[in-house]
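>>> Just a sequence and a predicted model for now, questions to come.
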Amino acid sequence: MADFVLYLSLFIIWLMLFYHIFLMQGGYFHYFKHIKTKQLWEQNPGEMPTFSILIPAHNEEMVIENTLKAMINLRYPKEKLEIIVVNDYSKDRTGAIIDEYADRYSFIKAVHTKPPHAGKGKSGALNLGLKHSSGSVVAVYDADNRPEPDAIYYLALSLNKDEKAGAVIGKFRVMNANKNILTRLINLETLTFQWLAQAGRWHWFKMTTIPGTNFAIRRSILEELGGWDEKALSEDTELSFRVYNLGYYIRFFPAAVTWEQEPENLKVWWKQRMRWARGNEYVIAKYLFGFGKLKNKKIVLDLFYFLFTYLLFFTGILLSHAIFVINLFVDLDLTIGMVSYVLLITGFLLFVIEVMLALSLEKRQLTVKNVFAVVFMYFTYSQLWIALVMNATFLELKRVLLKQEVKWYKTQRFDQKL
């Protein structure tokens, strides 16, 4: 029995590893293809659309001013740009700061939520902001973001040149990557995710997932979908599935870059990632049980990816770890012997190579310090995700069975200097 469980777990792990290798190749190909596409499109960009940027903000006084300054510096025709900041029932000076900038700049609008429809989460704030917007394209940025000056231009360029794209996502970078070991590991994680999962899936399948920030979507599509799902903790993933179901795809265009702040301690990281994991599990359940009603069956590719990542892959890792630990104290009479250790070591080396390949696509990221950090990441940060997903799964099952209300957690910010 122990042999069967171990073989099964190793099969699941290696299936995912091979899939990640396949995706990383696609990400690498897309990196070079994207450069040529960008140069070609810039020769004739076309008429720039009107743009509405939505920024949901709840207790963001530490970061919101720097974000607004970055918005002001965007190189985009101001007569075609409106920035709508939704102050979602903040208890600090967020509202006052937003009002100050709205008074000074005609293209910045302040929207304040009021009880009882206030402080309930990002989706509700975005839906309210959408009602106050008028642009033919709607973009979203988190309140801690500093988009580069040309970020909106490149999002607009992508939609101008690709009529089949219902939405386009850019790339995000970690502004506080060198703060401590945790932020360094998060930086490695985000870069790998974008060049592996996002760029790789786009290259092979024309599929990506909308992130919570630095993306643009056609207003007509957003209105047809009825805005954001206010029950979803991962409103971005949920929106992605509905965009695909309409027959559109979501383009990954890494020329559009924003810089964002990441958690600087484990407590904040855990709460943020817990929301992400629970939100993605909500999406898995929503579309898995409603699969028969989906018009675009291509969604099964992304549904499988999330199902495998959050349930099967972590189950395989958990089983293999459990058998390894138990075998240290009780002889399970395993016949696989040294083969299992060779597979585990090879899997570790593949993990390191995948991350290093992603780092090679970013300037000044493939360093000796980061190589050691990748090794450390495998034995610490990556293993922590196992406990997190287990806890998220338990909490989601509990919420469904007890019919509990979904509670939104707003990521804590840290003081930053411009």
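Structure's in. What do you need?

>>> make it CA atoms for all contacts and neighbour counts henceforth
OK.

>>> How much space separates K398 from E235?
When CA to CA, to the nearest Å is the yardstick, K398 and E235 sit 20 Å from each other.

>>> Those two: which has the busier surroundings?
Neighbours of K398 and E235, each counted by other CA atoms under 10 Å, are more numerous for E235; the result is 22 against 12.

>>> another one to put next to it:
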Amino acid sequence: MARYSSRHRDPRAGAKVPRAHWALLLFAMLALLAELALGGIVNGVGGEGGAPRAAATGPAAPKAVRGGGPVLRIEAGSDVATRHLPPGTVALTFDDGPDPRWTPQILDQLARAQARATFFVVGSKVNRYPELTRRILAEGHEIGIHTFTHADLAAVPAWRRRAEIALSQNALAGATGQLAVLMRPPFSSHPDAMSADDFAALRDVAGAGLLVVLADRDTQDWRRPGVDAIVAGALPPAGRGGVVMLHDSGGDRSQTVAALGPLLDRLKGHGYQLTTVSEALALPPPAVAGPGDRLRGDTLRAAQTLSGWLNHAMTALLGTALALGLLRLVLQLATARAHRRRARRQRHRPVFLGPVTVIVPAYNEAANIEATVRSLVASDYPEVYVLVVDDGSADDTFRIVRDLRLPRVRVIRQDNAGKPAALNNGLAHTHTDLVIMVDGDTIFERDAVGRLVQPFRDPEVGAVSGNAKVANRGGLLGRWQHLEYVMGFNLDRRMFDIGRCMPTVPGAIGAFRRGVLMGAGGVSSATLAEDTDLTMSVIRAGWRVVYEEKAIAWTEAPSTLRQLWRQRYRWCYGTMQAMWKHRDTLTRRGPAGQLGRRGLTYLTVFQVLLPLAAPAVDVYAIYGLLFLPLAQVAVPWLAFTALGALTAAYALRLDGERLRVLWSLPLQQFVYRQLMYLVVVQSVVTALAGVRLPWHRMVRSGAAQSLLRARTR
């Protein structure tokens, strides 16, 4: 498409493009990352046995703790009060749940034995299985908290410890309407195993008004030592009471379930009373959660549930994007091979097909216009006429062309009315059957005109797209655009040619039958992508549009990110205008239907929908780096990048280009790609807001002039 500047007649042309959506997009991306991170944190929650804690090597806890009972009340400062269970009383406790597989089996066995127990639940699992949590309470058991993510409290900062407790209480309040009074820290055991760091961490628990429950008997069932060992480890010395530590989640708990029946029988046979920790010590009942606690709990559970859905949705989206990307590469490669074979079969000596007029619309093109005109005059095609239409330029464009005084070159002047008007004015002053339209910053190869018109031997062909190449390809930005032209635009054009659904003949180099143009009503100004709009009109009129890869022209690409943004913004917005204008082709038959169902569908999927989804995919990639195994993220990315590199290498070979530019391809994924999808976001928002985008002019650097000088030395 051409990069051009003109006034607009549309009264909304000066309307300000909305900007607030960038803040909304950033907020949405951060919110999505936060939700995915929540899912990543809670999905990794396990229990004892999943990641065993390293043995403590520092100082021990105070003697009052190590020599006391398993239930601790930590007062202000370091004052500690501990209690033992009464003789003949056993409190079975289960950590790490609830678990949909193991917890119900344990509850069933407790119900058969008419025994009650205390369950220290993980807050994130309470959110995941609220019904199971409520069942624990409904069957007369007691619930304490075991942190929200099974965090080692001694290994995390103070703010994290407080958050673990608060979130666990919120989860419990939302699921049951209660607040716990008991808490067991993960990776804990007997009081005499507590370190000074463990004790320091428990001060935050004390600040939350909770009692800490450790154990008299640690069965270490998470090690799966066997049923007999678990039973033996749970039995207290004769006549003494105790708190017994077991687990109902966090791994394979089949041995715990198998040991529970024999353990209950042994304890009952020895006359032990099986009860909860609170009942054994006559502790007050759990507090009723207030409306605020319940609201926070419901909100937390909703956020966690949403994070789970988002993780599944993003996995599906990423898989779909990768599949579509792979399908696109396969289609591009297959059709490129087919196009190359067809071109070889049809290759023959160029013939003269009659005179050709080249129309060059120009607005402030003083930097390149002389080079453009001279390259056209130097064509080896026998009869080429050049008509420059100066669209009210404020620089020396008109004078430069006039003073060249070259044969078969004319320049006419009009008031600034826009590129479509300039092209239509040129058509009105043209009488040859074949017309070529060229931007004012484009350099033609000597044989480009002749090669460009050869497809008109076929009477079904109404327009021909040439091969536009980037002239100023120095620096990363130039290399990235060079790759995009070769790998994206030109591979797509070969595919569109084979599929007979070419949506765009670029303004840089395109040829038409003059009668086809006049039959289409000339060049329309209804969209900013006049070349796309015109090409679609040609196809829906029943003509074929083909791609001639050997007709090469060199064009100046934007040299800064700002200029690139302005150019692509107009291209994208104009293309969407043209797609909307020609949307009825989706239901038409013949060539128009091929354009609609093939061309418009392809543009919608790969140039609108996938770029709109790209921000979410990038957020998911960041999430993957933070929470997924590195290989799970790196391998697909490396594989897809390698496949893209192979495709780019093939495209470069097809275009006769060197492969050394491929080193910049991986870097393209981190700046250029984001710029392109943000352009689509901006264009969609602008269209939905009903704003008519004004024409943007690209500042010329004179790259075409420099190229011509270099080629003529």
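Cool, the structure landed. Everything numeric in this text was worked out from a predicted model, so none of it was measured.

>>> Burial check on G337 of the first structure, number of neighbours?
For G337 of the first structure, the count of nearby residues is 10 (other CA under 10 Å).

>>> Y31 of the first structure too?
Summarising burial for Y31 of the first structure: neighbours were counted as other CA under 10 Å, giving 17.

>>> ok, now A171 of the second structure?
Neighbours of A171 of the second structure under the rule other CA under 10 Å: 33.

>>> residues contacting it?
123-124, 126-127, 296-298, 300-301 (CA atoms under 8 Å, 6 or more residues apart in numbering).

>>> just the strands in the stretch 501-650 of the second structure please.
With DSSP state E, counting those that start in this stretch as the definition, the stretch 501-650 of the second structure shows strands at residue ranges 510-513, 544-555.

>>> State the distance from the residue nearest the centre of the second structure to R583 of the second structure.
Most central residue of the second structure, judged by C-alpha distance to the mean C-alpha position with CA atoms, centre = their mean, is V617 at 1.3 Å. According to CA to CA, V617 of the second structure stands 28 Å off from R583 of the second structure.

>>> One more: C501 of the second structure?
Relative to R583 of the second structure, C501 of the second structure is positioned 14 Å away (CA to CA).

>>> Could you quantify the relative orientation of the longest helix anywhere in the first structure and strand 249-260 as an angle?
Identified as the longest helix of the first structure according to DSSP state H is helix 2-42. Relative orientation of helix 2-42 of the first structure versus strand 249-260 (axes from the mean of the first three to the mean of the last three CA atoms, to 10 degrees): 90 degrees.

>>> quick one on the thing from earlier: could you identify which of the strands of the stretch 501-650 of the second structure is most buried?
Of all the strands of the stretch 501-650 of the second structure, strand 510-513 has the most neighbours on average by mean count of other CA atoms under 10 Å, namely a mean of 25.

>>> In the first structure, what stretch matches it?
Following TM-score structural alignment, the aligned partner range for strand 510-513 of the second structure in the first structure is 215-218.

>>> Am I right that R658 of the second structure is in a strand?
No - R658 of the second structure is assigned coil when assessed by DSSP: H, G, I helix; E, B strand; the rest coil, not a strand.

>>> Now for the counterpart of it in the first structure, how many residues are close by?
For R658 of the second structure, the equivalent position in the first structure is taken to be Q365, counting by TM-score structural alignment. The number of residues packed around Q365 of the first structure, counting by other CA under 10 Å, is 17.

>>> Identify the residues contacting Q365 of the first structure.
Under the criterion of CA under 8 Å, 6+ apart, the contact partners of Q365 of the first structure comprise L359.

>>> hang on, the earlier thing: select, out of the strands of the stretch 501-650 of the second structure, the one closest to A37 of the second structure.
Proximity of the strands of the stretch 501-650 of the second structure to A37 of the second structure was assessed by CA to CA; the nearest stretch is strand 544-555, lying at 45.5 Å.

>>> Tell me how far that closest one lies from the chain's centre.
34 Å (CA atoms, centre = their mean, to the nearest Å).

>>> Now the terminal residues of stretch 93-113 of the first structure, how far apart.
Stretch 93-113 of the first structure has an end-to-end distance of 15 Å (CA to CA).

>>> Go through it and flag the buried ones.
Residues 94-95, 97-99, 101-102, 107-113 are the ones in stretch 93-113 of the first structure that count as buried (16 or more other CA atoms under 10 Å).
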